[in-house]
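> need a 3D model of the following:
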Amino acid sequence: MAEAIVTDVAKEILSKMANKVKTISDSLKKINEEANGFGLTKAKLVNANPEKIPNRETDETDSSVDHSEILTCLQTLQCFVVGQGTGFQIEELGRLNQLKGILGIRRLEHVKDKEASKTAKLVEKAKVYALGFCWSGGREGNHNNDEEVLEGLQPHRYLKSLTIVGFGGEKFPSWMLTSHDARDGFLLYSNLIDIQLIDCKKCEVLPTLGLLPCLRDLYISRMDNVRSIGTEFYGNYNDGGYDKILFPCLKSLQLSSMPNLVEWTDAMEPTSTGSVFPCLKDLTILECEQLKSAPCHFPSLEELVISQTKSTTFEKISSKLATLTSLVIGGISELASLPEQLFKNNSSLMSLKIWSCYDLVSLSPHGDVWGFYTSLRSLEISNCEKLSYLPDGMHTLRSLENFEVRSCPNLRSFPSIKGVALPLRTLAISCSDEVLPIDLQSCISLSSLGINECPNLISIPNLQDLHSLSSLTITSCKRLMGLPDGLDYLTRLKSLSIGGFCEELDAFPRLSSIQHASLETLKLYGWAKLNSLPDDIQRFTALTQLSIRKFDQMEALPEWLGNLSSVRNLDLRDCMNLMYLPTAGAMQHLTYLEIWDCPKLKERCVKGSGAEWLKIAHIPNIWIHGYHIKG
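Purely as a prediction, here's the structure:
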């Protein structure tokens, strides 16, 4: 369960961080899918004869077709794949005189040198506002020509978005490292608003980006050889200080998967007219395990995501923050408690999420901290093994709507908020107490309630007052002997996950107390003794999704499952002895079947030859042990 929680939280964080990498348009996102998840899409050709378009699936062309005329009239080419021997060559881009919008160039390892790449004439394509350069992953040997090739791919100065993926050179080209155009003194690429540098594993130094006046979003990932981010990153120093605003428009910055990054220094002390990161709203640092230091001047920072790095880095970054509204902390080593100034200086904090901080003992060493967080709406803590207590005073969190504590096995002291009416809408709790520390009857606004991994819990209070509840989860409570009272009053309940109770029980608790038929999603968790499903689930005629897990002694699913004619999705997991499915007729309405860790059933569902295959062959979408068998 703990691993699943960490995975879920990590996915959520990664998803959130991905959303921060804003691109010029939805199409630009397609540039980032090739090398280890960042690639280029197939070509989209506009104003060309479709019959003369090369075979883009094989990256080959019909040698009998004269496509030079096609190229001259193309206006949109989202992806150009450089051929090796056959296929389009880089010089053919030079004839795309009308090209505009987004252009991704893929398989640049097939370009010989600078002179060849210059024939693409990108510097002349003023209407191309977004460029993606991609070298294939997994290459071996010397990549010295990557530097020459990228040097020759200098874009037009009106470029707005630049993505570089898989570049194998040790340094970036001069057109990225030079602040001004030697021809006229103008600032190069002053229109750039989005930069992504990904998988440039041999580069040791980042380009100077602090002077770009319009840069809003910067994403740097998997640059393994970068050990320090310093003055070269900011630029324009005069006599020991800087006299300009550096990164004047930057709003989102992400550093991720940089295993050798040790230090990220502050810009030098500013002069009276200088400043740095004045507009930065979102900062994400992920998987920089060696990073020991970082800047502390982020005057406008609202969202901070920091994960898998050292506590000193987090403490330095947070030391002067005063504008945070959202904080996510994950996998910070040697972090025993959160810095005191973080609580005192950020009264506008609305969301706090902490996960997998294995050395965390308490949120604060000085007791009550909730008084500083009157705006807090969401608090989530998960997988913090040493966390022993939460501070008292949670009754002051009058704005709290979401409260989740999961997989904190040593949490012995839980703040009591009994008799306090909080505006909670989501509550998920894991604790070691015999009685829940929260007065559920007072949480009348709850729409989602989760009670998980409470090994000593012996009872759950009556739920009849929770009229707004639409989702209820009660799982892995090994001393529970039955269901709570009041379930028949939950007329809005749509989703129910239940089970994993006392293993002395020979049968699943009766669900007859749930009288209404509004339930749409049902997850049943069994235990070692159980050899059958509770037959009263037949009353849930509105069910569309049914999940059955950990019924270890059950060998066959009952034929009466066919009575649940509304069920479209069936999920079977961790049923070690399950071998037999109901008839095809009983499963005729299914559109999705997933089977995980049911070894005997897996063998009997082999496509085309398994004993159970004919029963499920009609189902449009089938997954078995992670493999997409059909659909």
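> alpha carbons only for contacts and neighbour counts from here, please
Will do.
> buried set for stretch 211-218?
211-218 (16 or more other C-alpha atoms under 10 Å).
> what separates the first and last residues of it, distance-wise?
Using C-alpha to C-alpha, to the nearest Å, one end of stretch 211-218 lies 13 Å from the other.
> would you turn the buried residues of stretch 211-218 into CSV with secondary structure and distance to L286?
Output for those, formatted as CSV (DSSP: H, G, I helix; E, B strand; the rest coil; distance: C-alpha to C-alpha, whole Å):
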residue, secondary structure, distance to L286
L211, coil, 25
L212, coil, 24
P213, coil, 26
C214, coil, 25
L215, coil, 21
R216, coil, 19
D217, strand, 16
L218, strand, 14
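> looking at those residues, which one is closest to L153?
L212 (19.6 Å; C-alpha to C-alpha).
> hang on, the closest one packs against I195?
No. Shown here, L212 and I195 do not form a contact pair, counting by C-alpha atoms under 8 Å, at 10.8 Å.
> picking up where we left off before, just the buried residues of stretch 211-218 now: which is nearest T426?
Using C-alpha to C-alpha, these come closest to T426 at D217, 32.7 Å.
> gap between that closest one and F133?
Where F133 is concerned, D217 sits at a distance of 18 Å (C-alpha to C-alpha).
> P534: what's its closest spatial neighbour, skipping adjacent residues?
Take P534 and drop its neighbours on the chain: the residue closest to it by C-alpha to C-alpha, 6 or more residues apart in numbering is F508, 6.0 Å away.
> and that neighbour, that one's in a strand?
No. Read with DSSP: H, G, I helix; E, B strand; the rest coil, F508 is coil and lies in no strand.
> quick one more, to check against the first:
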Amino acid sequence: MDKKYLEALNLAWKDDTNDSKHDREVLENLLPHTNLKRLSIYGYGGTAFPNWLGDHSFCNMLSIRLVDCKYCNSLPRLGQLPSLTTLHIEQLSGVVSVGAEFYGSSERKAFASLKFLSFHKMSNWEKWSSFEVEDGEVFPNLQKLEIRGCHKLMNVDWPRNLPSLTELNIYESEVLLSSLPRTPAIRKLNLGKCEKLQLQELPQTVEWISIGGCHGVESFIDILRESPSRCHLQYLGIHDCSSPITFPTACLPTTLTELKIKNCEELEFPMHHSLKTSSIQKVSIINSCGGSGSLKFVPLDFFPNLKKLLKITSCKYLESLKLPDGQLCQNLTTLIIGGPNFISFPKGGLHAPNLIQLRVQYCKKLKMLPEQMHNFLPSLEALWISNCPEVESFPEGGLPSNLVELLVLNCSKLIAGRMKWNLQKLQALRWFVIKDDDEREGESAGVESFPEEGLLPSTVEHLNIMGIGSLKRLDIKGLQQLTSLTALFIQCCPQLHKLPEEGLPTSLPHLYIEECPLLKERCQKEKGQDWAKISHIPIIHIDRERI
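Model (predicted):
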């Protein structure tokens, strides 16, 4: 308490307590000076916090973090700290109810300056009661409220009014809200899974909303159908809805720029409604739109103003993307596509002159990538293809010349024909990643040596060889051709037992080896058999430890 210049204090208990009373006495007697501004307490083993924590004499306190104080069964009287702006409470598993003790005196404003409040992983928290003060103001300046991983929280009694709240986030929780607080300034609502929420109207200030649970989604969609023009949404997310429901494509707000649908397998997505006036630029549909298979064939011109992203993955009914003959997918920059039954891109090729990134993933039946990629995708810089076991080769004509990143992961037939990839002409290629997981029976290309001479262009700067269970040796001739190489990553290659006799390129500045037990043994600093081959490399990490 004599350290009057101390502004920040972190107190951490490392191990589980054997004496709760002793922990309480220690914290009680570590009374800091009232000039303290920031306080963090981790792993405290007492059953209650000391009286000084929350005393209004700490008028300079700005920030408090209480983490993993699992034996405390109540929160301290923090509402009386006049300058407190940030409060984070996490893993206080002994707390079942939050009420009057949290706010403090009814004669003063509670949490008068608080702007950010978060509760994380409160595993036994069931009830949050409101508290009335004489002037009626609780959290008058609260701007952001966050509740994450509080699975037992069923009863939330909001303060009558949260006049400054702009963002409410409920993550990884099934908080059973029946209503929302009065929030005249709200901009962002992330409501988690809401099975009891009764939405009568949506505040006109809301620009961003994510809502889950069948009842909450249905309630929200009813509002959209009744008065879409009153909404000013820019982002809409719908998730975890198991009931059959029709998505209101005909009455989306014209202000909407981003749409995300996740884990809504019975959601119908009518494709016959025109969205020519839609301003949607980003669309993500994940594990959704099953039922009658309304997204079996997706016309790319359905979202005419799509620019930043189209992502459709894990949708079991998706079979193909369609694009009318001669029409361009003019503005799209990122396309991520995948699904167990996806079999084809638009016939004749994907005409997307501004596409920068293409990811094709988990397409078990797909046999061909888009035709004429070198002509129709002139702006493509990143191509990721993963878990597409039936793809045997790249399209005729090869890959676009501006390609910077190429990742080929668990595509056994494609990898088996790697010497036909003709990558030498890709003089912009900087980043190359390959993975061939031979733990999956019958789906390995059996790569024993890599990278073969002539496979990669000399421009490659980052080379990542990962998960190749059959790899036994590195090809020194292939490595020596990579004169621009700045980082070599070797990960999860259990049969790779030594480095080439010639060592690694002398110009290599970074080497990363991870989960390669035989190689790790030989590369031990100063005593490993291969240490002399790598000792010239300035930066070496083995199993994430810099040596």
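> TM between them?
Laid over one another, the chains give 0.76 as their TM-score (TM-score structural alignment, normalised by the length of the second structure), with 481 aligned residues with a C-alpha RMSD of 3.7 Å.
> sorry, back to before: now check the residue nearest to P534 of the first structure against the second structure: what is it aligned to?
Mapped onto the second structure by TM-score structural alignment, F508 of the first structure lines up with S393.
> same check, this time on N142 of the first structure
Using TM-score structural alignment, N142 of the first structure sits opposite D19 in the second structure.
> okay, now that match: neighbour count?
Using other C-alpha atoms under 10 Å, D19 of the second structure has 10 other residues around it.
> so what's it up against?
Residues near D19 of the second structure by C-alpha atoms under 8 Å, 6 or more residues apart in numbering: G45.
> that one and S40 of the second structure, how far apart?
From D19 of the second structure to S40 of the second structure the distance is 21 Å (C-alpha to C-alpha).
> what is the burial count for the match of F508 of the first structure?
Count around S393 of the second structure with other C-alpha under 10 Å applied: 19.
> just D552 of the first structure next, same as before
Residues near D552 of the first structure, counting by other C-alpha under 10 Å: 20.
> ok, E69 of the first structure next?
Neighbourhood size, E69 of the first structure [other C-alpha under 10 Å]: 11.
> so where is the helix or strand where it lies in the second structure?
Here E69 of the first structure sits within helix 68-73, counting by DSSP states H and E. The aligned range for helix 68-73 of the first structure in the second structure is empty, by TM-score structural alignment.
> same deal with stretch 13-28 of the first structure?
So stretch 13-28 of the first structure sits over no part of the second structure, by TM-score structural alignment.
> ranges for the helices of the second structure?
With helices called from DSSP state H, the second structure shows them at 20-29, 100-103, 214-226, 373-376, 412-416, 476-480, 517-522, 531-534.
> check the mean deviation of the first one from the first structure.
Superposed on the first structure, helix 20-29 of the second structure shows a mean distance of 2.0 Å to its aligned residues (mean C-alpha distance after the TM-score superposition for the first structure).
> follow-up on the earlier one: the residue nearest to P534 of the first structure contacts L530, doesn't it?
Yes. Using C-alpha under 8 Å, F508 of the first structure is in contact with L530, at 7.4 Å.
> contact partners of the helix ranked longest in the first structure?
In the first structure, taking DSSP H as the definition, the longest helix is helix 2-20. Helix 2-20 of the first structure is contacted from outside by 217, 252, 254, 282, 284, 305, 355-356, 382-383, 406-407, using C-alpha under 8 Å, 6+ apart.
> try it again at 6 Å.
Residues outside helix 2-20 of the first structure that contact it (C-alpha atoms under 6 Å, 6 or more residues apart in numbering) are S407.
> likewise for stretch 590-600 of the first structure?
Under C-alpha under 6 Å, 6+ apart, the answer for stretch 590-600 of the first structure is 568-576, 579, 619-625.
> list the buried ones in that stretch?
590-599.
> could you dump the buried residues of stretch 211-218 of the first structure to JSON lines with distance to P155 of the first structure?
Output for these, formatted as JSON lines (distance: C-alpha to C-alpha, whole Å):
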{"residue": "L211", "distance to P155 of the first structure": "18"}
{"residue": "L212", "distance to P155 of the first structure": "15"}
{"residue": "P213", "distance to P155 of the first structure": "18"}
{"residue": "C214", "distance to P155 of the first structure": "17"}
{"residue": "L215", "distance to P155 of the first structure": "16"}
{"residue": "R216", "distance to P155 of the first structure": "19"}
{"residue": "D217", "distance to P155 of the first structure": "19"}
{"residue": "L218", "distance to P155 of the first structure": "18"}
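> what's near enough to touch the residue opposite I164 of the first structure in the second structure once aligned?
Counting by TM-score structural alignment, I164 of the first structure lines up with I41 in the second structure. Counting by C-alpha under 6 Å, 6+ apart, I41 of the second structure touches 11-12, 66.
> can you do 8 Å?
10-12, 65-67, 69.
> same question for S294 of the second structure.
Counting by C-alpha under 8 Å, 6+ apart, S294 of the second structure has contacts 268-271.
> could you do G136 of the second structure as well?
K109.
> and what of G528 of the second structure?
Contacts of G528 of the second structure (C-alpha under 8 Å, 6+ apart): 521-522.
> if we go to 10 Å?
519-522 (C-alpha atoms under 10 Å, 6 or more residues apart in numbering).
> with F432 of the second structure instead?
384, 404-408, 456, 460-465.
> that's all I had, so thanks and see you.
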